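J.: structure for this input, please:
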Amino acid sequence: MIWDVSCSKRQRPKVNIAFVSHSAFHPAMVVGSHQLARVWAKLGHRVIHVSLPLTPFHLSRIGRPHMKQRFDSAWGGATEREPNLIEWVPLAAVPWDVAKYLSAPLGHNFSVPLAKRIRAVLSRFGFSSIDVALIDEPRMVGVEPVLQARKTVYRATDLYAQYRGDPSILDAERKILASADGIFATSDPVARHLRDLSGGREVDVFRNGFDADHFRERRDEDPSLAGIDGPRAVYVGAIDHRLDLDGVVGMALRRPDLNVLMYGPTTISLPADSPSNLRWMGPITYDRLPAVLQHCDVAMLPLVDNEENHGRSPMKYFEYRSSNIPIAAFAAESLAPLSSSDSLFLYQQAGASGLGEAVDAALAFRRDPQGFSTTNLDDDMSWQQIASRMLTRIESLHL
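T.: Down below sits the predicted model:
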């Protein structure tokens, strides 16, 4: 398919898109690649979503959050999740942590599925060619020449090397960037990183967005909130090393009247002596999120102050706003473009004091009879709008 850039959006031809991503589909973890893939599939484009492969080494982690479902998906092979949307959780010989030591001397990334296997899956689902490949997982370096897409875009969503403490990822990014037709980032810090890494090439910033219809539809209170009085402060997301755990615990201790609800999969040790008003709620499915958020009083983004958090583009900001609740958030650089929002209360220094002050300010705002309404707010940040702008930009890329 050769695009005619002069085509109107209504006349845009249908294309074959390969999304090479880090995260497989899961009810409790919906990331940007999932949202974009679904939007494009609903528009009639054909999309195959390929996530990071599993290997025999991963069997030792089968008890971790989401891992069993990933293995179930891998054993089942590539499947059509929805009309026009194929999901594939592939298998490979070894994980990146092993393959990275072999790739330089042997010239091959053994953590990527065999080229023959990739081509067989594409052929099985009728992908005779790939028009667009979007790669947001640098550890899949080496997949580009196999896909042979007409246009390849590297879409970085994090400062991956810092996030994983793995400098070898920088070399993987350089290799992908060298052959990429376009470079996308989800935040300004990530864009700066990619410009430096690519020798000053142009980088387009497409921040993460939200599913407007999903979060604006009014819901009855989720059963998990039964018996928990207000006011309620809520966090939804990964409970890992990026979360300011000490700050959350300290804030809860200072505000015994506030129920602090922490939803999400946990990969770190939680304090055994958490205050009674701090509740670890466990993972929650994406479908249930609005029924939780709409019945809380303040939402939190309590991040630690480190480089990787400054580069994150949290989807939760827009999901919180569209649920009509004010936000108390650490002032990560990626939130700076949003700092003029009247419902966002930023604190500059991570810790219990700053978080507590921001939560208090958000609660006062919540009680203000003038309040705020997010009806039709942030429409340009819906995934539908972002997906449209992204395809328009890809169409304009010169081969």
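
J.: switch to C-alpha atoms for all contacts and neighbour counts from now on
T.: Will do.

J.: which stretches in the stretch 51-200 of the chain count as strands?
T.: Applying DSSP state E, counting those that start in this stretch to the stretch 51-200 of the chain gives strands spanning 79-82, 85-88, 132-135, 151-156, 182-185.

J.: please render these as a markdown table that adds mean neighbour count and distance to residue 393 to the earlier fields.
T.: Listed next are those as a markdown table, based on neighbours: other Cα atoms under 10 Å; distance: least, Cα to Cα, whole Å:
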| stretch | mean neighbour count | distance to residue 393 |
| --- | --- | --- |
| strand 79-82 | 14 | 26 |
| strand 85-88 | 22 | 22 |
| strand 132-135 | 25 | 12 |
| strand 151-156 | 25 | 11 |
| strand 182-185 | 24 | 9 |
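
J.: minimum distance to residue 126: which of these has it?
T.: Of all these, strand 85-88 sits nearest to residue 126, with 10.8 Å by Cα to Cα.

J.: can you name the residues in contact with that closest one?
T.: 25, 37-38, 41, 46-51, 73-74, 77-81 (Cα atoms under 8 Å, 6 or more residues apart in numbering).

J.: quick one: buried ones out of those residues?
T.: By neighbour count, with 16 or more other Cα atoms under 10 Å, these hold 25, 37-38, 41, 46-51, 73-74, 78-79 as buried.

J.: including distance to residue 252, could those go into TSV?
T.: TSV is the format used below for the buried ones among the contacts of strand 85-88 (distance: Cα to Cα, whole Å):
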residue	distance to residue 252
25	33
37	39
38	38
41	43
46	47
47	44
48	44
49	40
50	40
51	37
73	39
74	41
78	45
79	45
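
J.: inside helices: which ones of those residues?
T.: 37, 38, 41, 73, 74 (DSSP state H).

J.: how near is the closest residue to the second one other than its chain neighbours to residue 234?
T.: This means residue 38. Spatial nearest neighbour of residue 38, excluding adjacent residues (Cα to Cα, 6 or more residues apart in numbering): residue 85 at 7.0 Å. Here the criterion is Cα to Cα, to the nearest Å. By it, residue 85 lies 33 Å from residue 234.

J.: and residue 283, by the same measure?
T.: Relative to residue 234, and taking Cα to Cα, residue 283 is found at 13 Å.

J.: those two: which has the busier surroundings?
T.: Of the pair residue 283 and residue 234, residue 234 is the one with more neighbours under other Cα atoms under 10 Å, namely 24 against 19.

J.: quick one more, to check against the first:
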Amino acid sequence: NDYGKLGRAGEAIAHSLVSSSAAGRVAYVEPFAPAPGEAQLGARNDRGLLVFSGCGTPPTGQHEVARGVVQVAELNNPVLLNFGVSEVNWWLHYEFAPVCSRTVLVAYDKLAEWDMMAPRKPVLEQVRAQLLASSDTVVGLSEGSIDDVPDASYVGHGVDRHWHDPAIDSLPEPADLAAIPRPRAVYVGALSMRFDVEAVRDLADSGLDVVLVGMAPHPALVELAERHPRIHLIGERPPEQAAAYLLHSDVGIVPHTDEPFTYSMEPHKAYNYAAAGLPTVTLNTAHAPALGPFLNATRDRKEFVDGVRTALAGGRLSPDQVAQARSLSWNRVAEAILRAA
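T.: The predicted model follows:
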């Protein structure tokens, strides 16, 4: 229920399918949001993508929601791309599978391994098992999300669409960034969970200025930024604005806490870092195979700080490397999913 707000992979792939000659018409369906009263389902057109959003308790039994989406979107021989392994994904499968020619489970994590979900772990493990067994095809945006699924296909991630804009490299340095000394280590993304505050402290203590662009910082991080002159909390920026912060920094960082859940995902932001010309150093993440030498995945805080220092010494990516990173488009991922389906 957050279309257009978080830059989810499903949105990017849906828009890529809209522009694909192989996909025909595309509908993007959000889960129903809780609300009193009779269930309602609405649709809006966003750049050719029909986005369906519902509220209330959806009807069950006759697949009215799925049939309504297919009718309004004028879908012929529809294929279900079901993004995720949560309980709502089981409802989406139940609702849409009977009206679709094929079902494709698109995994990007193992939700049951997240510490926050510990009370619901047995349920989430069962849901994932049911989805894997019931879907015709399984693809993974990360290797860790499908490492126990022998017949699944890995497709990876893509860079955000604004990196294909020829004018992207002319973005000026943001005013609130200009006063921060270089070299700069930059992080763009959520700051509330799975973020290693101590790793950022260690990096700043080493003499490097750290720029954090993102939403909902953890209270411990806010307190640290208030006390440490080399840690700079910028606040949330839309993806197209965040690009300027990447272009005018020197190394990208992804400092996560050590959790099995994190290793089941792929660090999507590292694709955008590379598209901006930044070498990237991560802590406690899986490696993204397509990024190759652009990314150094470390396993402890000392290795992380040393890795950032080494990346800075090597400098920004070359023009050829930036072009290679920007070629890793969501269109490429969408085409891989269609081939697998």
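
J.: next, the TM-score between them, please.
T.: TM-score for the superposed chains, counting by TM-score structural alignment, normalised by the length of the second structure: 0.84, backed by 322 aligned residues with a Cα RMSD of 2.8 Å.

J.: a markdown table for the strands of the stretch 51-200 of the first structure, including distance to residue 175 of the first structure?
T.: A markdown table is the format used below for the strands of the stretch 51-200 of the first structure (distance: least, Cα to Cα, whole Å):
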| stretch | distance to residue 175 of the first structure |
| --- | --- |
| strand 79-82 | 30 |
| strand 85-88 | 24 |
| strand 132-135 | 12 |
| strand 151-156 | 11 |
| strand 182-185 | 13 |
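
J.: what's the closest of those strands to residue 279 of the first structure?
T.: When the strands of the stretch 51-200 of the first structure are compared by Cα to Cα, strand 151-156 sits nearest residue 279 of the first structure, at 33.3 Å.

J.: now do that closest one: everything it contacts.
T.: Outside strand 151-156 of the first structure, the residues touching it (Cα under 8 Å, 6+ apart) are 131-137, 144, 176-177, 179-186, 190, 394, 397, 399.

J.: wait, what's in contact with the counterpart of residue 194 of the second structure in the first structure?
T.: Superposed on the first structure with TM-score structural alignment, residue 194 of the second structure falls opposite residue 242. Residues in contact with residue 242 of the first structure, defined by Cα under 8 Å, 6+ apart, are 303, 304, 309.

J.: counterpart of the second one in the second structure?
T.: When you say that, I think you mean residue 304 of the first structure. Aligning on TM-score structural alignment places residue 304 of the first structure opposite residue 257 in the second structure.

J.: quick one: residues contacting that match.
T.: Going by Cα under 8 Å, 6+ apart, residue 257 of the second structure touches 194, 195, 196, 283, 284.

J.: next one: residue 192 of the second structure
T.: 215, 216, 217, 218.

J.: about what we covered before: who wins for neighbours among the contacts of residue 257 of the second structure?
T.: Neighbour counts for these (other Cα under 10 Å) peak at residue 283, which has 25 neighbours.

J.: just checking, it touches residue 302?
T.: No - contact criterion Cα atoms under 8 Å: residue 283 of the second structure and residue 302 do not qualify, at 10.0 Å.

J.: can you map out the helices along the stretch 51-200 of the first structure?
T.: Assigned by DSSP state H, counting those that start in this stretch, the stretch 51-200 of the first structure shows helices spanning 67-76, 96-106, 115-124, 144-147, 160-164, 168-179, 188-198.

J.: got the ones you listed as JSON lines, with distance to residue 323 of the first structure columns?
T.: As requested, the helices of the stretch 51-200 of the first structure are arranged in JSON lines below (distance: least, Cα to Cα, whole Å):
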{"stretch": "helix 67-76", "distance to residue 323 of the first structure": "29"}
{"stretch": "helix 96-106", "distance to residue 323 of the first structure": "38"}
{"stretch": "helix 115-124", "distance to residue 323 of the first structure": "39"}
{"stretch": "helix 144-147", "distance to residue 323 of the first structure": "39"}
{"stretch": "helix 160-164", "distance to residue 323 of the first structure": "29"}
{"stretch": "helix 168-179", "distance to residue 323 of the first structure": "36"}
{"stretch": "helix 188-198", "distance to residue 323 of the first structure": "26"}
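
J.: of all the ones you listed, which lies closest to residue 224 of the first structure?
T.: Comparing the helices of the stretch 51-200 of the first structure under Cα to Cα, the one sitting nearest is helix 67-76, at 23.1 Å.

J.: show me what contacts the closest residue to residue 328 of the second structure other than its chain neighbours?
T.: Spatial nearest neighbour of residue 328 of the second structure, chain neighbours left out: residue 158 (5.2 Å); criterion: Cα to Cα, 6+ apart. Neighbouring residues of residue 158 of the second structure by Cα under 8 Å, 6+ apart: 268, 271, 328, 329, 330, 331, 332, 333.

J.: of those residues, which ones are shared with the first structure?
T.: Of those, the ones still in contact in the first structure (both residues aligned by TM-score structural alignment, their matches' Cα atoms under 8 Å) are 268, 271, 328, 329, 330, 333.

J.: on that earlier part again, how close does the residue nearest to residue 328 of the second structure get to residue 24 of the second structure?
T.: Residue 158 of the second structure is 21 Å from residue 24 of the second structure, by Cα to Cα.

J.: returning to what we had before: from the contacts of residue 242 of the first structure, which land in helices?
T.: Under the assignment DSSP H, these contribute residue 309 to helices.

J.: can you give me the neighbour number for residue 182 of the second structure?
T.: 14.

J.: SS state for it?
T.: Here residue 182 of the second structure is recorded as coil under DSSP: H, G, I helix; E, B strand; the rest coil.

J.: find the nearest non-adjacent residue to it, please.
T.: The shortest distance from residue 182 of the second structure to any non-neighbouring residue, by Cα to Cα, 6+ apart, is to residue 209 (7.1 Å).
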